[in-house]
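> I'll drop the sequence and a predicted model, then ask my questions.
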Amino acid sequence: MHIGNRIREVMKEKNMSAIAIAKIINCERTNIYNIYARKDINTKLLEQFCVILNHDFFKELSKDLSLKKNK
């Protein structure tokens, strides 16, 4: 899973803008755009996205790992 793409998808589903997220986590909007390009992410930052977006990215990553393991 490309986590940056997935974060962007969930933000879009929840109608959250990069500007809104940046304000919440106290960073620049461009940092959010940089996160979209990432294939991986720091767990603490991912936890923040989970809370802000009310979405369990860790669960998705775990499911993705299980699928890869079973191939």
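Now that the structure is in, tell me what you want to look at.
> switch to C-alpha atoms for all contacts and neighbour counts from now on
OK.
> ok, and what's touching the helix ranked longest in the chain?
For the chain, the longest helix by residue count, based on DSSP state H, is helix 57-69. By Cα atoms under 8 Å, 6 or more residues apart in numbering, the surrounding residues in contact with helix 57-69 are 1, 46, 50.
> Check it against this one:
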Amino acid sequence: MNQIFIGKSIEYELRNQERSVVWLARKLNCNRTNIYKIFNRSTIDTELLLRISNVLQRNFFEEYINRLDFTKEADA
């Protein structure tokens, strides 16, 4: 399975919506340095991802849901 780089997905969506880093930082009540750090993350806290999803009106959790694989037997 390929690793998800969630920060890059967030950055792509922000740019796609033609929003600025400053705008997102204001919405999340943080500074823009923190937003750039988020862009470089391969993982993210679920509460933060929920906040970002709500602000950008995009369900970033879908990227993880699409990778679920229940066809393999669980180790006993």
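Sure thing, it's come through. Everything numeric here is computed off the predicted structure, so don't read it as measured data.
> Got a TM-score for the two of them?
TM-score of the superposed chains, computed with TM-score structural alignment, normalised by the length of structure 1, equals 0.87; 67 aligned residues with a Cα RMSD of 1.2 Å.
> and Leu14 of structure 2, what pairs with it in structure 1?
Aligned by TM-score structural alignment, Leu14 of structure 2 pairs with Met11 of structure 1.
> same thing with Asn54 of structure 2?
Superposed on structure 1 with TM-score structural alignment, Asn54 of structure 2 falls opposite Val51.
> what residues does the helix or strand encompassing that match touch?
Assigned by DSSP states H and E, Val51 of structure 1 belongs to helix 43-53. Residues from elsewhere that reach helix 43-53 of structure 1 (Cα under 8 Å, 6+ apart): 7, 10-11, 14, 21, 24-25, 55-57.
> Write the PyMOL selection for whichever of these are buried.
Here is the PyMOL command that selects the buried residues among these (16 or more other Cα atoms under 10 Å):
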select buried, resi 7+10+11+21+55+57
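> Sort out for me which of the contacts of helix 43-53 of structure 1 are in helices.
Secondary structure assignment by DSSP H places 7, 10-11, 21, 24-25, 57 of the contacts of helix 43-53 of structure 1 in helices.
> Pull the number of nearby residues for Ile3 of structure 1.
19 (other Cα atoms under 10 Å).
> Ser17 of structure 1 now?
Using other Cα under 10 Å, Ser17 of structure 1 has 13 neighbouring residues.
> so what's it up against?
Residues near Ser17 of structure 1 by Cα under 8 Å, 6+ apart: Met11.
> Translate Ala37 of structure 1 into the numbering of structure 2.
Match for Ala37 of structure 1 (TM-score structural alignment): Asn40.
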